[in-house]
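Chemist: I would like to see how this sequence folds:
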Amino acid sequence: MTANTVSSNSMDGYPLTLTSIVERAERFHADRDVVSRRPSGAIARTTFGACAGRARRLAGALAQIGVRDGDPVATLLWNQSEHLELYFAVPAMGAVIHTLNPRLFPEELAYIVDDADDHVIVVDESLLDVFESFRADRDFTHVIVVTHTGEAPAGTLDYETLLAGAEPVEWPSLDENHAAAMCYTSGTTGRPKGVAYSHRALALHSLVAALPDQLAVSARDTVLPVVPMFHANAWGLPYAAALAGARLVLPGPRLDASSVLDLCADERVTMAAGVPTVWMEMLAALDAGPGKWNLSELDRLIVGGAAVPRSMFEGFDRHGLTVIQAWGMTETAPLGAVCRATARLDEGERDEQYGYRTRQGVASPFFDIRARDDNGELIAWDDAAIGELEVRGPWVAAAYHGGRGADSFTADGWFRTGDVVRIDPHGCIRICDRSKDLVKSGGEWISSVDLENQLMSHSAIAQAAVIAMPDDRWGERPLAVVVLRDGGQATADELRTHLAHEFARWQLPDRFEFVSAIPCTATGKFKKSELRNLFTTP
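Modeler: Below is the predicted model:
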């Protein structure tokens, strides 16, 4: 008797494209709110249906001015409804949306625009000064301006006028591996590098982000991406919200604590997402004005971009707000891991619960992890061995735009993240440091992240960064740079004593420097390279 084998699948080869998400928002979630706060502070209200409809006209307008399949369309915009329309229109028409970070220096923006070969750009009128700072010698064929208070400047196109004169388009059929969007890395280890995301990558990322044990985006949510839409796809939240039918609240340029809290209260936000510096300021505002804001609907704060100290978890817990840590990178579109406490910890001890929540979490579905030590050997998942994290998956970059940074990718297809980690037996990641920020003293590693988190648990400390300093005897020694809270007082000896409860004597910083502010990158991370330059003795 001959075995009956299955030689091929019988499933539809349906392409995984962002077009399907745009059409779903238009068809099934047309009445769901999209709320934007303008630079003036005024609130503008529209819907997913209206944004999707305008996206069809926008695509027609872009085609009329010469945007073709595969062309980049740059944006210099805040989190605003027009940016969402571009998130929809540009990929769905077959072009590539390239978001620019207005907080970068002009020379960085000029380099990125040249590297991406941008010729069409959409600019919010409040960012025209930023645009002019790098426009010189750039060959822009069209500059489109989103106006709020007046007319578009001479020589530019007005966004609304452009849409009004265009016919809506039918979306073309696209290959799921077609490029859809491009973001650039922060450039902390050299020139920024471009990452081009495929439709397939972003469609799968949106599906996974919405899962219950990931970011858990549902139709019952009101989502506030404090993380900018010009940074790593706003962590995929605009697409996940459109897919699930969640209300979307876009905060514009006002990201101070009071403005964010006002939006959370007024719009009954259930989930907000941003970097730790935003939430630290928000926590200080809540501590200073308890009961000022009604945050009864706010279910969770998603925090990523840097390690979260235990003190921040404890602080928000006092206000009945839950912080959930996530990890990712521009190269991972960006979601890579989420730390949600497991069922076994529900009845666990307080210290055990916080010890787990301060980790970066378990790898997302379809996202593979491993780590290698200094000898190139894979480390054991025993929560003791440390190594550089390597990842792969359907939304992980396989190369940088233009072939740069090839040494970041292994021969067998994994991406080297530069993050030094421990992994516990259940696969939960703890980032010990960036590889370049570890302190190697007398042949032993000291984690700057662990020292920083313990310092920020001190009641007088608002921010802390630890850097490696050259040392003739030990090779390197840690130096701590701290910012005191308003009214807070602490001496170097007091802080050293505070750290001694958790760290061995040889791990303690030799120096403490008290500063008014720690320099940050455009994405809110501590700029340790600048601190090293500042405190290294010539």
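
Chemist: alpha carbons only for contacts and neighbour counts from here, please
Modeler: Will do.

Chemist: ends of stretch 326-340, how far apart?
Modeler: Start and end residues of stretch 326-340 are separated by 9 Å (CA to CA, to the nearest Å).

Chemist: contacts for that stretch?
Modeler: For stretch 326-340, contacts defined as CA atoms under 8 Å, 6 or more residues apart in numbering pick out 183-185, 195, 197, 201-202, 205, 209, 213-215, 231-233, 235-236, 302-305, 324-325, 356-357, 359-364, 367, 395-397, 428.

Chemist: over to stretch 434-449?
Modeler: Outside stretch 434-449, the residues within contact range by CA under 8 Å, 6+ apart are 307, 388, 418-420, 432-433, 465-468, 473-478, 507.

Chemist: swap the cut-off to 6 Å and go again
Modeler: With CA atoms under 6 Å, 6 or more residues apart in numbering as the test, stretch 434-449 has contacts from 418-420, 432-433, 466, 468, 474-477.

Chemist: before we move on, the earlier item: let's see which of the contacts of stretch 326-340 end up in strands.
Modeler: 183-184, 195, 197, 302-303, 324-325, 361-363, 428 (DSSP state E).

Chemist: in what helix or strand does residue 516 lie?
Modeler: According to DSSP states H and E, residue 516 maps onto no helix or strand at all.

Chemist: ok, now how distant is the closest residue to it other than its chain neighbours from residue 163?
Modeler: Distances taken as CA to CA, 6 or more residues apart in numbering place residue 483 nearest to residue 516, at 5.7 Å, with adjacent residues excluded. Separation of residue 483 from residue 163 (CA to CA): 48 Å.

Chemist: could I get the full set of strands for the stretch 401-538 of the chain?
Modeler: Assigned by DSSP state E, counting those that start in this stretch, the stretch 401-538 of the chain shows strands spanning 415-423, 428-434, 439-441, 444-446, 461-471, 475-484, 511-514.

Chemist: who wins for proximity to residue 503 among the ones you listed?
Modeler: Each of the strands of the stretch 401-538 of the chain has some distance to residue 503 by CA to CA; the shortest is strand 444-446, at 9.8 Å.

Chemist: list the buried residues of the closest one.
Modeler: For strand 444-446, the neighbour count (16 or more other CA atoms under 10 Å) marks residue 446 as buried.

Chemist: do stretch 232-242 as well
Modeler: 232-242.

Chemist: here is the second sequence; please produce its structure so I can put it next to the first one:
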Amino acid sequence: MLGQMQDYPLALPHVFHRAEQLFAHKPIVGVGAGGTVHRTDYRAWAERVRRAAAALDALGVSAEGRVGTFCWNTPAHLELYFAVPCSGRVLHTLNIRLFTEQLVYIANHAEDEVVFVDRSLFGQFWPHVDQMTTVRKVIVIDDGSDTAIPDDERITRYDALLDSVEPFPGRFEIADENQAAAMCYTSGTTGNPKGVVYSHRSTVLHSIAVLMADVAGLVERDVLLPVVPMFHANAWGTPYAAVFAGSSLVMPGPNMTPPAIAGILRDHHVTVTAGVPTIWMGVLPELSEGDLPDLRLLLCGGSAVPKSLSEGWRKKIGLPITQAWGMTETSPIATTGVLKSVHDGLSDDELADVRATAGTPSPLVDLRICDPDTGEVLPWDGETSGELQSAGPWIAASYYRNEDGGKQFTEDGWLKTGDVAVIDPYGYVKLVDRTKDLVKSGGEWISSVDLENEIMAMDGVAEAAVIAIPDEKWSERPLACVVPEEGVELTREAVLEHVATRVAKWQVPDDVVFIDEVPKTSTGKFSKKTLREKFAGHQA
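Modeler: Now for the predicted structure:
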């Protein structure tokens, strides 16, 4: 017996038309390259979405054609977030921080037909366009920059393009909810980046989950500042979710310095924001006691959040960081560290320990931990660690063009995340490490994340990363790479003494090196690969 509900596709046109009809009055604020503030609303935004969709027809972009963007977080980028998939094409956000070879590779691999580029990024993009074999047109978006634009027939100005067409009339229609809506590429820390293709269905379901109270709980009254880039994993799905809810939006553009972000949070009364730990490390010193009274949710992900960082925010403004975990392959939010009733009555220190986890699975997401060698499913006892695996309606089932030959997926279809985790009986996930970042010393595993948390809790430490270095006796031993706070002098002995009081003796790093900064990947994570290469021959 079948149900008798309407066969109504879960597709982004519904999200767009809902916002156009219900939230036309709600504000969207953009901060330009020079810090100038541009205010618009959903009504004007929706008309530009319709014009951008018509412009794709005028440009001759094929049905299901890939449309690249090389943009900051801006209102224009948000227009393309909807115009491209609602018109049946596939949005491909190009990561502006990729090396040239990787940028060219993914544009060619995805077969982008046109690319929309912010003017402030044009000088970074244009020198490589001749290597992008399928790109026919480059559309330049004026974001307040004065970057020179050459006279080339392949270049079109975005505003002139929109003015040249009539808005798309009527309703957008996507008949098959499984049709591709967008694609992102992994950051490619090993080998070439791999493409992850999101469907309309997966994007809508992920957006609904972000609106749930135990995830991010976005509502119409919220003011969202997406600091996490729209060129990386769809800014964690927050732009789609915000439009679904009708939240006010503040788009920071290229203004990504800590003082600029702190100012935007204050000036625009932001209630919800999201970004990686390195961002919030930089912003915290820019704040005063009791600052940001409107902020209710500070989401952080991309890598494990140091306990000291979350507690630093709590002590400064009264609001700790809420961790979320995911990856490009999980759309990306798969867990959120919202406290539950079981934690009522815990002390501040105990609550900080809970907040140091990645939280519990989002509704509709299944997680398990497995022995990476045998595949045995391991218990959620808060002690046993294993490879974290994921399944669900917004979890990738394969890579675009099956680039890895299925190696990242189990025989029963689960995604191997590459993270090592422990899960407690209430479902709270503690990330032990990335499988490639664990230190295997004498047959025993040492978590680099745990060591980093302990070192970063030390007074005078700004950042710390722990890597494995070869050792004749133990195979590998941990090396601590430490960035002192400005004006602070730290010693090797002081760091090791601090760690020795907090971990088992055999886990204490063999040595400490002091560096100016921890190198970062294209998505703002610590680049331990760079550190391993730099200190490959280091001797304690």
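
Chemist: now the TM-score, please.
Modeler: Scored against TM-score structural alignment, normalised by the length of the first structure, the superposed chains reach a TM-score of 0.96; 528 aligned residues with a CA RMSD of 1.3 Å.

Chemist: the residue nearest to residue 516 of the first structure: neighbour count?
Modeler: The number of residues packed near residue 483 of the first structure is 19, by other CA atoms under 10 Å.

Chemist: and what of the one 3 residues further on?
Modeler: Residue 486 of the first structure has 9 neighbouring residues, counting by other CA under 10 Å.

Chemist: what's the counterpart of residue 325 of the second structure in the first structure?
Modeler: Taking TM-score structural alignment, the alignment pairs residue 325 of the second structure with residue 327 from the first structure.

Chemist: count of neighbours near that match?
Modeler: 24.

Chemist: and for residue 184 of the first structure?
Modeler: Number of residues near residue 184 of the first structure (other CA under 10 Å) recorded here: 24.

Chemist: how about the spatially closest residue to it that is not a sequence neighbour, what does it touch?
Modeler: The shortest distance from residue 184 of the first structure to any non-neighbouring residue, by CA to CA, 6+ apart, is to residue 194 (4.3 Å). For residue 194 of the first structure, the contact set (CA under 6 Å, 6+ apart) comprises 183-184, 400-401.

Chemist: write the PyMOL selection for whichever of those residues are buried.
Modeler: Buried residues within the contacts of residue 194 of the first structure, by 16+ other CA under 10 Å, are selected in PyMOL with:
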select buried, resi 183+184+400+401
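
Chemist: am I right that the match of residue 325 of the second structure is in a helix?
Modeler: No. Remark: residue 327 of the first structure does not belong to a helix; assigned using DSSP: H, G, I helix; E, B strand; the rest coil, it is strand.

Chemist: before we move on, back to that, now, which of the contacts of residue 194 of the first structure sits nearest residue 500 of the first structure?
Modeler: The closest of the contacts of residue 194 of the first structure, once distances to residue 500 of the first structure are taken by CA to CA, is residue 184, at 40.0 Å.

Chemist: hmm, residue 193 and the closest one touching each other?
Modeler: Yes. The criterion here is CA atoms under 6 Å, and residue 184 of the first structure meets it with residue 193 at 5.2 Å.

Chemist: how big's the offset between the biggest helix by length in the second structure and the first structure?
Modeler: When the second structure is parsed with DSSP state H, its longest helix is helix 42-58. For helix 42-58 of the second structure, the mean deviation from the first structure after alignment is 1.1 Å (mean CA distance after the TM-score superposition for the first structure).

Chemist: residues in the first structure aligned with that helix?
Modeler: Aligned by TM-score structural alignment, helix 42-58 of the second structure falls on residues 48-64 of the first structure.

Chemist: also stretch 2-12 of the second structure?
Modeler: The alignment of stretch 2-12 of the second structure onto the first structure (TM-score structural alignment) covers residues 8-18.

Chemist: contacts for that stretch next, please.
Modeler: By CA under 6 Å, 6+ apart, the surrounding residues in contact with stretch 8-18 of the first structure are 176, 199-200, 203.

Chemist: try it again at 8 Å.
Modeler: Applying CA under 8 Å, 6+ apart, the external contacts of stretch 8-18 of the first structure come out as 88, 91-92, 174-176, 180, 199-200, 202-204.

Chemist: swap in stretch 256-275 of the second structure?
Modeler: Surrounding stretch 256-275 of the second structure, the residues in contact under the criterion CA under 8 Å, 6+ apart are 218, 222-228, 250, 252, 255, 279, 282-283, 286-287, 291-292, 294-301.

Chemist: what of stretch 522-537 of the first structure?
Modeler: Contact with stretch 522-537 of the first structure is made by 101, 103-104, 186, 231, 275-277, 305-306, 465, 467-470, 518-521, as judged by CA under 8 Å, 6+ apart.

Chemist: repeat that for 7 Å
Modeler: 103-104, 275, 277, 305-306, 467, 469, 518-521 (CA atoms under 7 Å, 6 or more residues apart in numbering).

Chemist: now distance to residue 266 of the first structure and neighbour count too, for those residues, in JSON lines please.
Modeler: Shown next, in JSON lines, are the contacts of stretch 522-537 of the first structure (distance: CA to CA, whole Å; neighbours: other CA atoms under 10 Å):
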{"residue": "103", "distance to residue 266 of the first structure": "28", "neighbour count": "12"}
{"residue": "104", "distance to residue 266 of the first structure": "31", "neighbour count": "15"}
{"residue": "275", "distance to residue 266 of the first structure": "22", "neighbour count": "20"}
{"residue": "277", "distance to residue 266 of the first structure": "22", "neighbour count": "20"}
{"residue": "305", "distance to residue 266 of the first structure": "27", "neighbour count": "19"}
{"residue": "306", "distance to residue 266 of the first structure": "28", "neighbour count": "20"}
{"residue": "467", "distance to residue 266 of the first structure": "41", "neighbour count": "24"}
{"residue": "469", "distance to residue 266 of the first structure": "47", "neighbour count": "20"}
{"residue": "518", "distance to residue 266 of the first structure": "32", "neighbour count": "18"}
{"residue": "519", "distance to residue 266 of the first structure": "32", "neighbour count": "15"}
{"residue": "520", "distance to residue 266 of the first structure": "30", "neighbour count": "13"}
{"residue": "521", "distance to residue 266 of the first structure": "30", "neighbour count": "15"}
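
Chemist: with that, I have no additional questions.
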